[in-house]
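Trainee: model this:
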Amino acid sequence: MRGDKSWYQLDNAGKLYSSIISSRATTLFRLSATLTSPIYPDLLQEALELTLQRFPFFKVQLKQGFFWYYFEGTDQMPQVEKERYYPCMSLSIKKRGSFPYRVYYYNNRIALELSHSMTDGTGGLKFLGELVKQYLHLKEGIPIEQEEISDEQLEAETENGFRRYYDKSIPAPKTKLGNSFKLPLELDKKGYYHIVTGIIPVEALKKKAKEYDVSITIFLTAIYIQSLLTIQERTSRRKRPVVINVPVNMRSYFPSDTMRNFFVSITPSIDARLGKYEFEEIIQEVKIEFSRLLTPKKLKQYIKQSVISEKSLMLRLMPSPIKDMVAPSIYSFFGEGQYTSGLSNLGIVRVPSEMEKYIERVECYPPPSIGNKVKAILTSYKEHMYISFGNLSKDRMLEREFFRSIRELGIQVTIETNDEENEDGLLSEMRN
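Mentor: Down below sits the predicted model:
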């Protein structure tokens, strides 16, 4: 993809996300790095331009074709902006001259918000890492080699991993989930996205997860499900399954250097209609489900599912303006409408040793969703894990229950929120 007039097709996930974008479901997720000193906007702009030399396929804008959207190279340059109040909102990537991402600064923080039509968390972290590296080179003089991307790298980093590993002989999984429990929440006003972040010592989590002989991801997924079951018991007379959407980074199972979307979702669940579950039972159920689904053979079924949905003759022949009208409803019903909530783990963030002393924390926020009004995403940097909830409603019932459950297990949590109007009350409630 060389030159400003180059273009490339969206990957399978990107095609879906480009069609469901709305003022509430913006498809934007946020990755941020908080440094030890205030950000200089002019240096950040220069760092962004250097980063785009390394990743030229990010210097694109979304264009509408007759059947599908696509990305087209541009000679325009994105501009860094001072951060606004609510994250992951108010970016129309379909607007002429817009980019499918933006770079914010605020005090010591560099924030990158990307549309899922372009990339996933792994690709986004790689872009953010390069941006911070270039910035620290300019401001602090850390030594780096300015890397030029070869044609082979460019092809590898823009490949469609779904197509590469698609095997038409493998059957798609049977994934009909039925009616799952939904949190009884009302949407807040448009443009409002409430974030609550819990900061937890990684070693304390490791130690507690080890007591149950599971990974941190399984441990936290079980707490998440337990919290939702508790809320259902309290708020709903009719019991339904609690189903969690857990994205899986496919690069961990299939070799790929792609910077585009390359993930599938598994759906661990507990059927509350079968009776009350103790925490140990929930952990064992989740452990079994992860073990059963997280194998290359099983995951290839999910790749098949992703590709065949795009290959549907009706969908392929439907003009893109019509897709824009019907896709949100289809996604709400067959996609996130089947889940209770979502929990994503971007894993451990590591940076070169010469950068570590300049970076205090790295965290992420999930994309807002009408189908799942509350979702959570987590990442680890140095000795802390950052678990961030994104919420389109005013109610914090899930956040309160989740962090209360962690505290009851003897793990210390520090809570932060962007809800300045209710900050004191929220933090007080979550501490009790």
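Trainee: can we go C-alpha only for contacts and neighbour counts from here?
Mentor: Fine.
Trainee: Could I get the full set of helices for the stretch 301-432 of the chain?
Mentor: 313-317, 320-330, 353-356, 397-408, 423-431 (DSSP state H, counting those that start in this stretch).
Trainee: Sequence B follows; please return its structure for comparison with A:
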Amino acid sequence: MEDWYKLDHAGKLFPAVAGQENSSTYRLSFLLKHPVKPPILQKALDSVITRFPLLHVEMGNGLFWKFLREKESPLRVEPEGTYPCAPVSLSDSNASLVRILYHGSKISVEIFHALTDGGGALEFLKTLVFQYLCLLGENVDDKQGMILPPASFARYAEAQDSFKAHYTSEPPLDLDKAPEAFQIRGTRFVPYGHNVIHGMLRASGLNACAKEKGVTLTAYLTAILVIAVHHAGEPLNTERRPIVISMPVNLRNIFPSSSLRNFFAVINIGIAAAENMDFEQVLVQVQQQMKEKTTKSYLSRTMSGSMKYENTFLSRIAPLKLKDLAIRYGFDHYGEEAKTLTLTNLGRVEVPEGMAAHIEVMETTMYPTAKSPMNCAVCSINDQLTVTFARNIVESDIIMHFFRELSGFTGLEVRIVSNDWGMGA
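Mentor: The predicted model follows:
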């Protein structure tokens, strides 16, 4: 009997809304200090994938819900051949929902979001690269904090749907009152693809700037992003719609969980549009909202709101096609139209010292969507912080303003790297 898994609560969203302009596939990458050797990377993958069976799966259709089942064909490492975060095939059983890619000195994992979130994907990438370095004969003996074979998969804890485990009957948040956010417009790339721009700077320097203002690093970057969107989009925001930055929150930091599946909530940080927006005032508002919306009580009510429909009798008995229609409607009207863009911060990534010595920088790439054609992701390792914008439109004014403001406010040098997709058009 092949192994199979129910989709977790958050994972049920992504198959329903996925398509060319919403791939629901994100990327995490380590840039090493030497070129990748594909045969060794394949051996590393073969040895660690059994420790992460939730990633070696294909999608199946049930009567009431989609599900994941064990995939028989092995995962293969591949050279990068298209743009980052390209869609996966949900209909082809031979296609994988996970891609292991290499390019020069970069090792990347691209994962369909129904399987896990950035927290789960990060554990897999760390394990894969650790094993790769071991097979190269590098001195990476320190294994503290790593998930490594031959330890077996802890199915009860690591495959847990932690949304259900921590669900309470607290009154859900009222989402109906959220005004429609200012949305970014632009010209789609032809052929369609994702342009990715990375800005790299010293994490300690940026932390010092945020600390001087009495705010978190995420709040600092969010405020700069709001100012950048305002400067680039103000002439188009004739209705003075609020600029809303959508922000995933890792719930493992608040609710005890060892799950390697999705366990996150999304909060929206909204700033009213005004003709003259002051950075200091925006920063205060962002910090205040983040503080209010990352409390355990607020996030518990967020979970209650997102799960209340799934727990109804009508939802349980509704056929899959009807559920998918309802999910797509909710995603468009309560998700996409309520935000301007997403900023996700994976935070400071910790790996053993011996492993860290082989890593230059880390990148996180968040896929854009049809109504959110530009998204932003942040991570840091070895005091190198990377801010990554992924877009499916030609216009880059917001990104230009963001890095100009970032450099201006902090005085830090920012190194810019791009994949140049669509730049020859």
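Trainee: Between the helices of the stretch 301-432 of the first structure, which one is closest to Leu294 of the first structure.
Mentor: Checking the helices of the stretch 301-432 of the first structure against Leu294 of the first structure by CA to CA gives helix 397-408 as the closest, at 25.0 Å.
Trainee: The closest one - contacts with which helices or strands?
Mentor: helix 216-235, helix 423-431 (3 or more CA pairs under 8 Å, 6 or more residues apart in numbering; DSSP states H and E).
Trainee: how about a cut-off of 10 Å?
Mentor: Packed against helix 397-408 of the first structure by the contact rule (3 or more CA pairs under 10 Å, 6 or more residues apart in numbering; DSSP states H and E) you find strand 194-201, helix 216-235, strand 374-381, strand 384-391, helix 423-431.
Trainee: Mind putting those into CSV with mean neighbour count?
Mentor: Output for those, formatted as CSV (neighbours: other CA atoms under 10 Å):
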stretch, mean neighbour count
strand 194-201, 21
helix 216-235, 20
strand 374-381, 23
strand 384-391, 25
helix 423-431, 14
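Trainee: Can you tell me, leaving aside adjacent residues, what's nearest to the counterpart of Gly270 of the second structure in the first structure?
Mentor: Aligning on TM-score structural alignment places Gly270 of the second structure opposite Ser269 in the first structure. What sits nearest to Ser269 of the first structure in space, not counting adjacent residues and going by CA to CA, 6 or more residues apart in numbering, is Val243, at 4.3 Å.
Trainee: between the helices of the stretch 301-432 of the first structure, which one is nearest to Pro255 of the first structure?
Mentor: Closest among these, using CA to CA: helix 353-356, at 25.8 Å.
Trainee: With the second structure overlaid, how far apart is the closest one on average?
Mentor: After superposition onto the second structure, helix 353-356 of the first structure sits on average 1.3 Å from its aligned residues (mean CA distance after the TM-score superposition for the first structure).
Trainee: Would you mind listing the buried residues in that helix?
Mentor: By neighbour count on 16 or more other CA atoms under 10 Å, the buried set for helix 353-356 of the first structure is Met355.
Trainee: Stretch 40-59 of the second structure now?
Mentor: Those would be 40-45, 47-59, for stretch 40-59 of the second structure by 16+ other CA under 10 Å.
Trainee: and the end-to-end length of that stretch?
Mentor: 29 Å (CA to CA, to the nearest Å).
Trainee: What range does it cover in the first structure?
Mentor: With TM-score structural alignment as the criterion, stretch 40-59 of the second structure aligns to 43-62.
Trainee: Kindly report the same for stretch 388-405 of the second structure.
Mentor: With TM-score structural alignment as the criterion, stretch 388-405 of the second structure aligns to 388-405.
Trainee: Ser291 of the first structure: neighbour count?
Mentor: 10 (other CA atoms under 10 Å).
Trainee: same question, Gln134 of the first structure
Mentor: Gln134 of the first structure, neighbours per other CA under 10 Å, totals 26.
Trainee: In the second structure, what sits opposite it in the alignment?
Mentor: Gln134 of the first structure maps onto Gln131 in the second structure, by TM-score structural alignment.
Trainee: Name the nearest residue to that match, ignoring sequence neighbours.
Mentor: In space, Gln131 of the second structure is closest to Ala44, 5.4 Å off (CA to CA, 6+ apart).
Trainee: Repeat that for Leu427 of the first structure.
Mentor: Ile415 (6.6 Å).
Trainee: what's the answer for Pro84 of the second structure, then?
Mentor: Nearest non-adjacent residue to Pro84 of the second structure (CA to CA, 6+ apart): His194, at 6.4 Å.
Trainee: That neighbour and Lys323 of the second structure, how far apart?
Mentor: In terms of CA to CA, His194 of the second structure sits 29 Å off from Lys323 of the second structure.
Trainee: Neighbour count: the two, which is higher?
Mentor: A direct count of neighbours by other CA under 10 Å for His194 of the second structure and Lys323 places His194 higher, at 28 against 20.
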